[in-house]
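**Q** Any chance you can model this:
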Amino acid sequence: MTMLSDLGPPTPGKLHGGDIPEKQHFYQCPYCGQKVDQRDLRQVYYHEGPRHEPLELEDGATIIIFPRLQE
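**A** Have a look, this model is predicted:
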């Protein structure tokens, strides 16, 4: 399965014509049925290809735990 990170770094799209509600940034891919975030052009380009599977999405946040400093 293709992971979102396999497609490279995020490629942000630009909105023309003002703000729109959050839910309108997404559409459902007619081939695989996955929701596609149109603000990330990697997802849009991937879902334009024929015979693809849904992308495996990943968390974008990484938690770094620092050791406590001795006082």
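**Q** make it CA atoms for all contacts and neighbour counts henceforth
**A** Noted.
**Q** can you count the residues close to the closest residue to Leu4 other than its chain neighbours?
**A** Computed as C-alpha to C-alpha, 6 or more residues apart in numbering, the closest residue to Leu4 that is not its neighbour in sequence is Leu57, at 5.6 Å. Neighbour count for Leu57, taken as other C-alpha atoms under 10 Å: 10.
**Q** how about this one, so we can line them up?
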Amino acid sequence: MTKLSDLGPPKPGHLHGRDPVREEDIFYTCKICGQKVDMRDLRQVMWHEQPDHEPLEPSAANGA
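**A** Have a look, this model is predicted:
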């Protein structure tokens, strides 16, 4: 299983338009693997855009 840290250092992203009102607004569920994706981390977003992928194994410290 691929670890989030295997994808390199964090790639911060930001939402366009407005700041999220709730913490839940920064996550979506991947339609392929069912894992929650943090839209603030472009590594996660790009991983979950691949048509054939496995869920990412979380890293130990703060998703890094």
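**Q** And the TM-score between these chains?
**A** Laid over one another, the chains give 0.87 as their TM-score (TM-score structural alignment, normalised by the length of the second structure), with 61 aligned residues with a C-alpha RMSD of 1.1 Å.
**Q** ok so, going back, from Cys29 of the first structure, how far off is the residue nearest to Leu4 of the first structure?
**A** As judged by C-alpha to C-alpha, to the nearest Å, Leu57 of the first structure and Cys29 of the first structure stand 15 Å apart.
**Q** what's the answer for Asp19 of the first structure, then?
**A** The value you get for Asp19 of the first structure to Cys29 of the first structure, if C-alpha to C-alpha is used, is 23 Å.
**Q** In terms of neighbours, single out the busier of the two.
**A** In this view Asp19 of the first structure and Cys29 are compared by other C-alpha under 10 Å, and Cys29 has more residues nearby, 14 against 7.
**Q** For that one, give me its contacts.
**A** Applying C-alpha atoms under 8 Å, 6 or more residues apart in numbering to Cys29 of the first structure gives the contacts Lys35, Val36, His47.
**Q** Which position in the second structure pairs with it?
**A** Under the alignment (TM-score structural alignment), Cys29 of the first structure pairs with Cys30 in the second structure.
**Q** Which stretches in the first structure count as helices?
**A** 41-48 (DSSP state H).
**Q** Do you have the strands of the first structure handy? List them.
**A** Using DSSP state E, the strands found in the first structure span residues 26-28, 35-37.
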